[in-house]
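Engineer: What follows is a predicted structure for the sequence shown.
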Amino acid sequence: MLRLSERVTIPDEEILMQAVRAQGAGGQNVNKVSSAIHLFFNIHASSLPDFYKRRLFAHAAHRISEGGVIVIKAQEFRTQAKNREAALERLKEIILAAAAPRKTRKPTRPTRGSKERRITNKKQLSEKKQRRGKPDYP
């Protein structure tokens, strides 16, 4: 069971994990042992509250497949157990990041100094472009 908060948990039945062979260098261990983990979490079929589901689709849309499934591959450790823990931790981070409240933007005004710098910069550029014209000979 994956605990997200005191009230929200995800049962193990909703998280599908599959052991696969890891990629990359590693010699005999990588070639023979299925230590990498593919984690599949179907958002539509989960028992997550609607708030979490809506925020997940809005926030983590690039990580979600067309069928509404989050796919995570964990292969950074040599053991299957550690990769399983890493995949579950990553899923938890994704869900909690999506559910985190967004900071509201406070509109600010430019300072007097920044306005003056912008105007002087504009004047300098304007003068530079004026000097680019053809010279007028007498």
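Structural biologist: Looks like it arrived, so ask away. Numbers count the residues shown, from 1 in each chain.
Engineer: From here on, just use CA atoms for contacts and neighbour counts.
Structural biologist: OK.
Engineer: In contact with Lys73, which residues?
Structural biologist: Ala36, Ile37, His38, Leu39, Ala87 (CA atoms under 8 Å, 6 or more residues apart in numbering).
Engineer: let's bring in a second model and compare:
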Amino acid sequence: MQLVVKESKQLVVTDKKQVLTVPPRKDTANLAPCNHEEADTRMRVHAADALECGHRRILIRTVDTDVVILAVALANERSEVLDELWFTFGTGKNRRYIAAHQIAKALGPEKSRALAVFHAITGCDTVSAFAGHSKKAAWAT
């Protein structure tokens, strides 16, 4: 992989189970082998790895609301080592920068902590909803 990245930046990419980094990293144990089939959980693994490497500000680019939910849960879970967790959401003129760390703070620890479980039950691709209840109705409960 030949790519020039600013000295203060790290690029980490997964290709199937293989992990590629620029500049090269000796230790990718937190990432490899990458066996997450869904991009939304794979992005969470990448963000958690960035925190383990000492990064305190993270930006995730997505068009998937599932990634947003997991980012807010991660911002709450790792708030002691995370200064800011941002995501860009949308495409083109509709792209916005949103602060997951501020959403987590506004929701509070209890609701933020529940988001990952809520995603597993309602948001992942293999389970779409509680029996007979929409996501909105389930969250209100």
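Structural biologist: Yep, it's here. Only a predicted model underlies this, so the values are computations on that prediction, with no experimental measurement involved.
Engineer: Once they're superposed, tell me the TM-score.
Structural biologist: TM-score for the superposed pair, counting by TM-score structural alignment, normalised by the length of structure 1: 0.24. Supporting figures: 60 aligned residues with a CA RMSD of 4.8 Å.
Engineer: just to revisit the earlier point, can you flag which of the contacts of Lys73 of structure 1 belong to strands?
Structural biologist: Filtering the contacts of Lys73 of structure 1 for membership in strands, criterion DSSP state E, returns Ala36, Ile37, His38, Leu39.
Engineer: Filter those down to just the buried residues.
Structural biologist: Buried residues within these, defined by neighbour count using 16 or more other CA atoms under 10 Å: Ala36, Ile37, His38, Leu39.
Engineer: For the last one, which non-adjacent residue is spatially closest?
Structural biologist: Okay, so that is Leu39 of structure 1. Excluding its sequence neighbours, the residue lying closest to Leu39 of structure 1 (CA to CA, 6 or more residues apart in numbering) is Met17, at 4.5 Å.
Engineer: How about the second one?
Structural biologist: Closest residue to Ile37 of structure 1 in three dimensions, ignoring its sequence neighbours and counting by CA to CA, 6+ apart: Ala19, at 4.7 Å.
Engineer: Look up how far Leu125 of structure 1 lies from the one you found.
Structural biologist: As judged by CA to CA, to the nearest Å, Ala19 of structure 1 and Leu125 of structure 1 stand 62 Å apart.
Engineer: now the residue nearest to Leu39 of structure 1: how far from Lys32 of structure 1?
Structural biologist: Noted for Met17 of structure 1: a distance of 19 Å to Lys32 of structure 1, by CA to CA.
Engineer: of these two, who's got more company?
Structural biologist: Taking Met17 of structure 1 and Lys32 together and counting by other CA atoms under 10 Å, Met17 has the greater number of neighbours (19 against 10).
Engineer: Could you give the number of residues near Ile95 of structure 1?
Structural biologist: Ile95 of structure 1 - counted by other CA under 10 Å - has 19 other residues nearby.
Engineer: next one: the one 3 residues further on
Structural biologist: For Ala98 of structure 1, the neighbour count with other CA under 10 Å is 20.
Engineer: show me the contacts for it.
Structural biologist: Tyr52, Arg55, Leu56, Ala58, His59, Ala60.
Engineer: Lys73 of structure 1 is in what secondary structure piece?
Structural biologist: strand 69-74 (DSSP states H and E).
Engineer: Which residue ranges of structure 2 form strands?
Structural biologist: With DSSP E as the criterion, structure 2 has strands at 11-15, 18-22, 57-62, 84-89, 96-99.
Engineer: Can you say which of those strands is packed in most?
Structural biologist: Burial among the strands of structure 2, expressed as mean neighbours by mean count of other CA atoms under 10 Å, is greatest for strand 84-89, which shows a mean of 20.
Engineer: who does that strand touch, helix- and strand-wise?
Structural biologist: Secondary structure elements in contact with strand 84-89 of structure 2, counted by 3 or more CA pairs under 8 Å, 6 or more residues apart in numbering; DSSP states H and E, are strand 57-62, helix 65-77, strand 96-99, helix 100-107.
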